[in-house]
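Participant: requesting a structural model of the entry that follows:
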Amino acid sequence: MFYHLYEMNHAAVQPMRAMADATRILYSHPLNPFAQTPWGRSIAGLAELFERTTRRYGKPEFGLTSTIVDWKPVAVTEEVVWSSPFCRLLHFKRDLPKGRKPDRKLLMVAPMSGHYATLLRGTVESMLPYAEVYITDWVDARTIPLSAGRFDLDDYVDHVIDMLHELGPDTHVMAVCQPSVPVLMAAAVMESRGDPMAPSTMVLMGGPIDTRINPTAVNRLAEERGIDWFRENVVMTVPWPNNGFMRQVYPGFLQLGGFMGMNLDRHISAHKDFFFHLVKNDGDSAEKHREFYDEYLAVMDLTAEFYLQTVDSVFVKHLLPKGEMKHRGELIDCSKIRNVALMTVEGENDDISGVGQTQAAHTLCRNIPDDMRVHYVQPAVGHYGVFNGSRYRSEILPRIVDFQASFGRSAREAGKKRLKRPDMA
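Facilitator: A predicted model of the protein is given here:
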């Protein structure tokens, strides 16, 4: 019923939102003499603030049309190379000169935790000069009909394995936040089977491998509440007339509310500053606010079975670090991973995945040779800064690029040595 009430409230506010948008246009129109006065900009600013805070934000576009390769600009085309009802695999195809040696293949696994894959737009953009980038584009569960079936953590792992098979041998995989667990599980399953399509390298960034280490507020909430509380309070039914009508989901707006509640003062201050930027006619600062929140406020629903299984196994029971995690009834043994080079990256101020939680993957993957593993903690960044922002581009990205270049199949066969070893934390 709560989801239905949310939909009804959203529909009820629609006329007021339309009026606010009309007011904004009226008081910002260049032919309106009040548009260039503080009073007129205040009216337009209040109207825009109301409209933006009551809007439902649609799925953003990646909008990546070019990059720099070998110091030359090249065009980039987005294409779908594999799909299921729950995910599309996007390839950012670069228009490279004929005959040029191909770059390595990189599978970037985006988090399925409420936001769309476009949250990693900056991460994708930064990797385009160095690799053929593919990314998982998860589908909003509210748009998937019941006839498509279930999707849980086991299915997530199967999707990762299927995508690695689609891309072929010598593929590198990069998991940002939540997918660190299923990507590690997929690597363990593939190595235990002797699968030749197992990735050459695996980069896990800010992931909850072992949430018993330096637990955050998110981790403590899961343990304190228990899985039954989540099943009773956050799982809802998709209302009509959505395509996913009657599907059990964890709504994106609840996830967004939880994220915003953790830093509510910061978000309130950001919107207050946005209003004053509009009044002062500071267009650049206002546009930066719009760009960030257009992305941040765009959320998607998750299937209930995936959400509950993840909460229960990762955050409540800690099955993976205990050696009790299973995939399709088969015990996951990370010690089977021997040929996949492992790099973990954490942020010093991460309030979602505490320092040490991702590093725990090294303990689990005890049979990876020491010279094929790297751990790095980035000072002075939070969770978002692990995969985006200036420090990511200047300090984390070069280490990832060097790591992947050092352990691709061609590098191993040539006996190539790393020119600069990333720092070990």
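Participant: from here on, contacts and neighbour counts on C-alpha atoms
Facilitator: Fine.
Participant: how about the contacts made by the spatially most central residue of the chain?
Facilitator: The centroid of the chain falls nearest to P111 when counting by Cα atoms, centre = their mean (3.5 Å). By Cα atoms under 8 Å, 6 or more residues apart in numbering, P111 lies in contact with 117, 175-179.
Participant: which SS class is it?
Facilitator: Classification of P111 using DSSP: H, G, I helix; E, B strand; the rest coil returns coil.
Participant: could I get the full set of helices for the stretch 201-350 of the chain?
Facilitator: 217-225, 227-233, 252-262, 264-279, 283-296, 304-310, 319-322 (DSSP state H, counting those that start in this stretch).
Participant: this one next, for a side-by-side:
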Amino acid sequence: MLYTLYEAGYYASTPLRFATRAMRDFWSSPLNPAKDSDIGRRLFANADLFANLTRRYGKPDWNIRSVEIDGKPVRVRENVVWSSPWVKLIHFTRDMADMRRAGHRELEPAVLIVAPLSGHYATLLRGTVEAFLQDHEVFVTDWSNARDVHLMDGRFDFHDYVDHVRDMLRQLGPRPHVVAVCQPGPAVLAAASLMAEDGEESRPGTMTIMGSPIDARLSPTVTNKLAEEKPFAWFKSNMIDSVPAPYAGMGRRVYPGFVQLYSFMSMNIEKHQDAHLQYLQDLMAGDGDGAEKHLEFYDEYLSVLDLPEEFYLQTVDYVFQQHLLPKGELKHRGRAVQPGSIRDIGLLTVEGENDDISGIGQTQAAHALCTGLSDDYKEDYVQPHVGHYGVFNGRRFREEIYPRVRAFIRRQEAGIEKKRDAA
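Facilitator: Now for the predicted structure:
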């Protein structure tokens, strides 16, 4: 019913949206002599704001065509190197001729960036990918929108997620590096634990876990408290709906992306209201740069995907209610997950001082679980003055966090190479 009401509201507002777009186009037309008048700018600004707030936001493009490496432009191409109905593993391939011109002739360490499957598309990590491309062969998990996955393709749950991470790491060859951004932290730690116990050649060389609820009992945030206060049955009854026609996944039970978006925005509603008011004022004042920055952010932020029911509910249950991983009770397909079996995988945890999604200590908890790691393999960093988004994107990520991650990977990579040479 929830999804049907959402769709009905969108289509019911279509005539008004079309009329508003016509007004916006009229008052922005170069043929309109009054377009630069005060009333013209005001009418255009209000029409544009309404049109943007009520339109559909599809999946954004990555738009990573090139990166600058040592002052030289290097062209980048997207290549899908592995896929399932639920994800595409994208390799951002850098042009080798450009790399040689930039002075990079050797193959650089492979890094798998595991994007969160929590409502937003993987393109939210565009800045993260661009940073890692300076020094690494970068692969990223581009998760599918559950409403576009046909029922015939089956279920996708927490355990499938763990298996997918393992399968994708195997595509990268021996000892790749993995970066878990937010939600995938527990699944990535579980996958690494199983691979370490099995002695797999493709087990990670390092794990970087950023702003992740490894132990959501520590420094609980509003999100954590909601998950604990509501019974499991409440989430199943109130947060899940069926995908309607005409989507390919019609009939699939999902946690709708628009519900997650509402939850995120309600946590900082005044901030979003102020941002849209400022956008309105920028348009009326003719400040195109300010308006463009607003659109760039919200074009990404308002683009959301649906999560499969079983994955969402198991994540709520395993991670936020039962806390199975930190309590040593998580089992994967009947097999105990034992982070203590990790003995040669570097572990870096990164948290934000002002993170209101994953509080300080939740990610650090990974160190206490990895009892088989010596201090040489461990490092923790708390970034001052950033919230959740700033842990993996923005100026402080580029200038302060990423250099630490790069240095940690290089240090651990040197240790791996030393052991290979000794063998």
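Participant: and A148 of the first structure, which of the helices of the stretch 201-350 of the first structure is closest to it?
Facilitator: helix 304-310 (13.8 Å; Cα to Cα).
Participant: check for me that E399 of the second structure belongs to a helix.
Facilitator: Yes: checked against three-state DSSP, E399 of the second structure lies within a helix.
Participant: and it, how many residues sit next to it?
Facilitator: 11 (other Cα atoms under 10 Å).
Participant: if I look at the equivalent of the residue nearest to the centre of the first structure over in the second structure, how far off is G211 of the second structure?
Facilitator: Alignment note (TM-score structural alignment): P111 of the first structure maps to P116 of the second structure. Separation of P116 of the second structure from G211 of the second structure (Cα to Cα, to the nearest Å): 11 Å.
Participant: closest one to G347 of the first structure among the helices of the stretch 201-350 of the first structure?
Facilitator: Per Cα to Cα, nearest to G347 of the first structure of these: helix 217-225, 16.0 Å.
Participant: next, the mean deviation of that closest one compared to the second structure.
Facilitator: Here the mean offset of helix 217-225 of the first structure against the second structure after fitting is 0.3 Å, by mean Cα distance after the TM-score superposition for the first structure.
Participant: so that helix matches what in the second structure?
Facilitator: The aligned range for helix 217-225 of the first structure is 222-230, by TM-score structural alignment.
Participant: so K419 of the second structure sits in a strand?
Facilitator: No: counting by three-state DSSP, K419 of the second structure is not part of a strand but helix.
Participant: contacting residues for it?
Facilitator: Contacts of K419 of the second structure (Cα under 8 Å, 6+ apart): none.
Participant: 10 Å instead?
Facilitator: Residues near K419 of the second structure by Cα atoms under 10 Å, 6 or more residues apart in numbering: E413.
Participant: now F245 of the first structure
Facilitator: 141-146, 237-239 are the contacts of F245 of the first structure under Cα under 10 Å, 6+ apart.
Participant: cutoff 7 Å now
Facilitator: 145, 238-239 (Cα atoms under 7 Å, 6 or more residues apart in numbering).
Participant: pick out whichever of the residues you listed sits closest to D294 of the first structure.
Facilitator: Comparing these against D294 of the first structure with Cα to Cα places V238 closest, at 23.3 Å.
Participant: relative to A8 of the second structure, how far out is the equivalent of that closest one over in the second structure?
Facilitator: In the second structure, the residue paired with V238 of the first structure is V243, using TM-score structural alignment. V243 of the second structure sits 13 Å away from A8 of the second structure when distances are taken as Cα to Cα.
Participant: next: T93 of the second structure.
Facilitator: Relative to A8 of the second structure, and taking Cα to Cα, T93 of the second structure is found at 42 Å.
Participant: neighbour count for those two, which is higher?
Facilitator: Ranked by neighbour count (other Cα under 10 Å), T93 of the second structure and A8 place T93 first, with 16 against 11.
Participant: the more buried one should be in a strand, yeah?
Facilitator: Yes: counting by three-state DSSP, T93 of the second structure is part of a strand.
Participant: can you show me the strands along the first structure?
Facilitator: Remark: strands assigned in the first structure by DSSP state E are 66-69, 72-84, 87-94, 104-109, 131-138, 171-176, 201-205, 236-237, 248-250, 302-303, 326-327, 330-331, 341-347, 373-378.
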